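> sequence unknown, structure follows:
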């Protein structure tokens, strides 16, 4: 009865669609208009992706640091390495550039050589005064500029590593954006419309190449590149998949409707993003292209079945009805399994992945409804297929390839198993070679100028990725105690000995600079004060910036004087070494700072990102296991057979292991982008398995439970669609390799390879396993009356239902 209900349901759907074509199309148009109206809610993300949940200890500590010292991601740095910099023309242009930046309301503070302040002792007021380092009235004199260059490099160690590199002669300025706008659209507007044109003007006037970096700048140009690539992916996906569709079917009309369907699907995907009020991120930006790549195989499957039906009885109306009736449930289930692959991302406890999983799985199911309604209606309006349209069913080159596969399944199953086991062993070896990447910039577009600028700052200033140490003295004004400063200095010396880290910066540097200033700027006195000196030097330092807008201490000590900050930088390629670096710092901090008197926290963007990658790996592996579980549950529910579950999982597990092994051998690290490969590829690859097993079950009943005949008949019927859809998916995901982003390139390439492995596995290993396990899999008792009937029904069954007037 369940079977008859299922069959009757899809026959009813076919009748409703074909008898109410105008109404169905009107509903499609209405949905499209409604979702198009939601586009106004679409906006690009202005914050960085955080892979950790809010309650994770690393996030809690990082947020506590931000609460004390403010947003650390508001710093833009402009650097230059040119011998002509200290010449009147260049220095004047630099002065103009820095002053224009400083005057903008989007900028909080600019620390630059042209406007640099230095400490000078004022004995009468017992304080240090901030006086200009550069006399602007003398900057037209080349000799004066040479003089201040030497003074900067030789007499001001406080600024070494912060504003200049003494060894190479490179210079940089620090520009602090207003923290209120750093995560808003105003940040993008300022950088693209004001900062970039100002820098280009300077370069044109002086022929000096400026280097620009810092998180606000990187994030803005990164986001612009992502936005530009959305249209590239959509266009390339449409072109590649439509060309393949036409190559398979040789029909302009069938190709046209497929293009129309996926374009509507893309419009719906943007609408769903707006309806759910999701931001466009590096992941959700891929959704429209995914809809194209996944939608075309749906069109291929339905169109191919329509051609197969029409070839049998040459009746267009009957063929269109039979497409929905016969494979409606099978198509639904394959889309459900694909959606499951994406939906499992919701278990990651990460908002970025949850949003990506939600919007993709919703759109895949909407796309199924679109295909099952529009394709039959469209073909009902156009003439029946001509012979040239259906000759692809017997095309020589494809047929020869499929015959070769079938020959191996028939006669070389042992060889198939040997190859599969060998590949499995090789994959396991490769998996042990895999590494986890903690890089913040590895996936960024390496051809873009801003990426080359990042490398410049890494080479000249030992990195741009901050690592922060926050010290809680557990009492107000505890930071400025000499004992605390000495402990901090000892920790800084230990940090300086870690080769992966840059020279640390903290209030200790300022106190040392205060002593130097007290002794009339003599660099030999750049050191912490002694016990005898501390009374008057520290009092000078404390009075130096009272009520001053340019408070040199505010970046390193909080307003209460209880919390201190030590900042060091690391090269991005040391991201994988962060756990070791953290352990070294923790070991030294525990020795230097007694835990009953101090609390030391190690944090920063680089550390949070690395921990986020590890967390994401653990959670996405769990998501993949969850996807396997859901798929196994679905197969078991449909077929009521544990052995069927085993047969369905093995051919889809092997391609994932092959890809993981390949990543190990090619040194492609596990990172947020590559981790996604496995869930997406599994969800897509398992579709072919469901189609094959569904068809196999029907063939068993047709052929009186004759195993070999049923497997071969299944291969001949379903194999072609499996081949077509896999080829489209392979080339469809390959378009992501056009991206500038390393992560997107890896995502596209690895998914394409996994799906290619999956196609061969489902066409060869799957039928071989069914034949090998035929004595148990062919047990009729395991196949009767499944919970969900997804098989392709025969014409005789459909005609019998009509005679019984079931519907």
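Ah, there it is. In this text, all values refer to a predicted model and were calculated from it rather than measured experimentally.
> could you use CA atoms for every contact and neighbour count after this?
Will do.
> after the host helix or strand of residue 693 comes which helix or strand?
Assigned by DSSP states H and E, residue 693 belongs to helix 672-702. Next helix or strand after helix 672-702 toward the C-terminus (DSSP H and E): helix 707-734.
> that following helix to helix 672-702, inter-axis angle?
Here helix 707-734 runs at an angle of 150 degrees relative to helix 672-702 (axes from the mean of the first three to the mean of the last three C-alpha atoms, to 10 degrees).
> what's the spacing between residue 93 and residue 185?
29 Å (C-alpha to C-alpha, to the nearest Å).
> now do the strands in the protein.
Using DSSP state E, the strands assigned to the chain run over residues 43-44, 75-80, 107-111, 117-122, 127-132, 171-177, 211-213, 279-280, 465-472, 563-570, 599-603.
> take these and lay them out in a markdown table including distance to residue 369.
Formatted as a markdown table, those follow (distance: least, C-alpha to C-alpha, whole Å):
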| stretch | distance to residue 369 |
| --- | --- |
| strand 43-44 | 27 |
| strand 75-80 | 48 |
| strand 107-111 | 51 |
| strand 117-122 | 67 |
| strand 127-132 | 70 |
| strand 171-177 | 48 |
| strand 211-213 | 47 |
| strand 279-280 | 25 |
| strand 465-472 | 47 |
| strand 563-570 | 51 |
| strand 599-603 | 48 |
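> which one, of those strands, ends up nearest to residue 766?
strand 279-280 (38.8 Å; C-alpha to C-alpha).
> what sits up against the closest one?
42-45, 273 (C-alpha atoms under 8 Å, 6 or more residues apart in numbering).
> with these in mind, which one is nearest to residue 124?
Distance ranking of the contacts of strand 279-280 against residue 124, using C-alpha to C-alpha, places residue 45 first at 53.5 Å.
> which residues does the closest one contact?
Contacts of residue 45 were listed using C-alpha under 8 Å, 6+ apart, and they are 279-281.
> can I get these in a markdown table including distance to residue 362 and neighbour count?
What follows is those, written out as a markdown table (distance: C-alpha to C-alpha, whole Å; neighbours: other C-alpha atoms under 10 Å):
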| residue | distance to residue 362 | neighbour count |
| --- | --- | --- |
| 279 | 16 | 19 |
| 280 | 16 | 24 |
| 281 | 17 | 21 |
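> another structure for you, compare them:
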């Protein structure tokens, strides 16, 4: 069977190469659309009691995963110049596309009971304008009885934005604006919340995937040069591995998977698994060519002898990784 397969490949090599190029181009289009996952990877089984309790909690109370919290500590908050700059900065952050609302000292409200219909009325503590020092002091006297607002700013970001690539720009814009505010007044700005944490993790995963992929390519190229001492053999093997990486990302997009902490390891794994296969085939081709002196016959012998070997080698590796699905 493997001999017939090798003869078929050699005989129809041009149509097969054209078909491979077209399919790779299609996979490349899909791979270009693969997205980063901004969710935390599930680390425990779905039947775990703690996981079930967490899901029940989310079902009952919901999940407020779109709140970015900013905090700072200062004794100058009630100073007129500091306060007016803080409110202006809050308005600038509010105008960022994707920001839905801001909860902070500047937008603080006091709940007052209505004497007419016994409802609670929300009365803003600070008017939306430049305030004098006297107005600020009187409002802060009332704010002192509302410790909920002390030193914090909560920024609610649109959930659709957080689930897309736009989240990085939104979070970075907020970070830059608040960072400039902190520099102007020599205060240290602290950020937290799921949008901030998940964005940092997503960017870190993307950077690590890029560097791991580059490192695996460079190391593989050096190994190929060391073994074959031929640039043509090195570039041929690397081209095969590149096609494998493109197909792996394209298949991820085809089946609706995103790049997460675990799936980011697939491209480097394809490189380090694919390079030994290329070495096996090239080594067998050179051995067969030295014996026969015919390139076509050497290619057929290469497929015949090494096809079953590489199949079972890769099958063994696949079974090893599949074991993780059972743990």
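The structure has been received and is ready for your questions. These numbers were taken from a predicted model, which means no experiment stands behind them.
> what about the helices in the stretch 1-150 of structure 2?
Secondary structure of the stretch 1-150 of structure 2 (DSSP state H, counting those that start in this stretch): helices at 2-11, 13-31, 49-61, 80-94, 133-143.
> which strands or helices does the longest one pack on?
The elements that helix 13-31 of structure 2 packs onto, with contact taken as 3 or more C-alpha pairs under 8 Å, 6 or more residues apart in numbering; DSSP states H and E, are helix 231-254.
> what's the helix holding residue 693 of structure 1 aligned against in structure 2?
Aligned by TM-score structural alignment, helix 672-702 of structure 1 falls on no residue of structure 2.
> tell me which residues in that helix are buried?
By neighbour count with 16 or more other C-alpha atoms under 10 Å, helix 672-702 of structure 1 contains the buried residues 672-700.
> number of residues surrounding residue 148 of structure 2?
Residue 148 of structure 2: 12 surrounding residues under other C-alpha atoms under 10 Å.
> hmm, I typed the wrong one, I wanted residue 112 of structure 2.
Counted with other C-alpha under 10 Å, the neighbours of residue 112 of structure 2 add up to 12.
> from residue 121 of structure 2, how far out is it?
5 Å.
> repeat for residue 200 of structure 2
Where residue 121 of structure 2 is concerned, residue 200 of structure 2 sits at a distance of 39 Å (C-alpha to C-alpha).
> need the contact list for the residue most central in space within structure 1.
Taking C-alpha atoms, centre = their mean, the centroid of structure 1 lies closest to residue 673, which sits 4.5 Å from it. The contact partners of residue 673 of structure 1, by C-alpha under 8 Å, 6+ apart, come to 743-744, 746-747.
> then residue 358 of structure 1?
By C-alpha under 8 Å, 6+ apart, the residues touching residue 358 of structure 1 are 342-343, 346.
> and it, how far from residue 344 of structure 1?
Residue 358 of structure 1 sits at a distance of 9 Å from residue 344 of structure 1 (criterion: C-alpha to C-alpha).
> picking that back up, ok, which of the strands of structure 1 comes nearest residue 458 of structure 1?
That would be strand 563-570 among the strands of structure 1, by C-alpha to C-alpha, at 7.8 Å.
> so where in structure 2 does that closest one end up aligned?
Against structure 2, strand 563-570 of structure 1 falls on no residues (TM-score structural alignment).
> quick one: that strand to chain centroid distance?
From the chain centre to the centre of strand 563-570 of structure 1 is a distance of 28 Å (C-alpha atoms, centre = their mean, to the nearest Å).
> next one: stretch 257-277 of structure 2
15 Å.
> check stretch 145-160 of structure 2 too.
Taking C-alpha atoms, centre = their mean, one finds stretch 145-160 of structure 2 lying 26 Å from the centre of the chain it belongs to.
> that one: end-to-end distance?
Using C-alpha to C-alpha, the distance between the terminal residues of stretch 145-160 of structure 2 is 36 Å.
> contact partners of that stretch?
Contact with stretch 145-160 of structure 2 is made by 66-73, 98-105, 108, as judged by C-alpha under 8 Å, 6+ apart.
> are any of those residues buried, and which?
Buried, going by 16+ other C-alpha under 10 Å: 66-70, 98-99, 101-105, 108, out of these.
> take those residues and write them to JSON lines, including distance to residue 157 of structure 2.
Output for those, formatted as JSON lines (distance: C-alpha to C-alpha, whole Å):
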{"residue": "66", "distance to residue 157 of structure 2": "5"}
{"residue": "67", "distance to residue 157 of structure 2": "6"}
{"residue": "68", "distance to residue 157 of structure 2": "7"}
{"residue": "69", "distance to residue 157 of structure 2": "11"}
{"residue": "70", "distance to residue 157 of structure 2": "13"}
{"residue": "98", "distance to residue 157 of structure 2": "6"}
{"residue": "99", "distance to residue 157 of structure 2": "5"}
{"residue": "101", "distance to residue 157 of structure 2": "7"}
{"residue": "102", "distance to residue 157 of structure 2": "9"}
{"residue": "103", "distance to residue 157 of structure 2": "12"}
{"residue": "104", "distance to residue 157 of structure 2": "14"}
{"residue": "105", "distance to residue 157 of structure 2": "18"}
{"residue": "108", "distance to residue 157 of structure 2": "19"}
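> and of these, the nearest to residue 79 of structure 2?
residue 105 (13.5 Å).
> out of the strands of structure 1, which comes closest to residue 16 of structure 1?
Proximity to residue 16 of structure 1 (C-alpha to C-alpha) singles out strand 279-280 among the strands of structure 1, at 37.1 Å.
> with structure 2 superposed, average distance for that closest one?
Once fitted to structure 2, strand 279-280 of structure 1 is off its aligned match by 2.0 Å on average (mean C-alpha distance after the TM-score superposition for structure 1).
> need the contact list for the residue nearest to residue 58 of structure 1 when sequence neighbours are not counted.
Using C-alpha to C-alpha, 6 or more residues apart in numbering and skipping residues adjacent in sequence, the residue nearest residue 58 of structure 1 is residue 608, 6.3 Å away. By C-alpha under 8 Å, 6+ apart, the contact set of residue 608 of structure 1 is 52, 58-59, 62.
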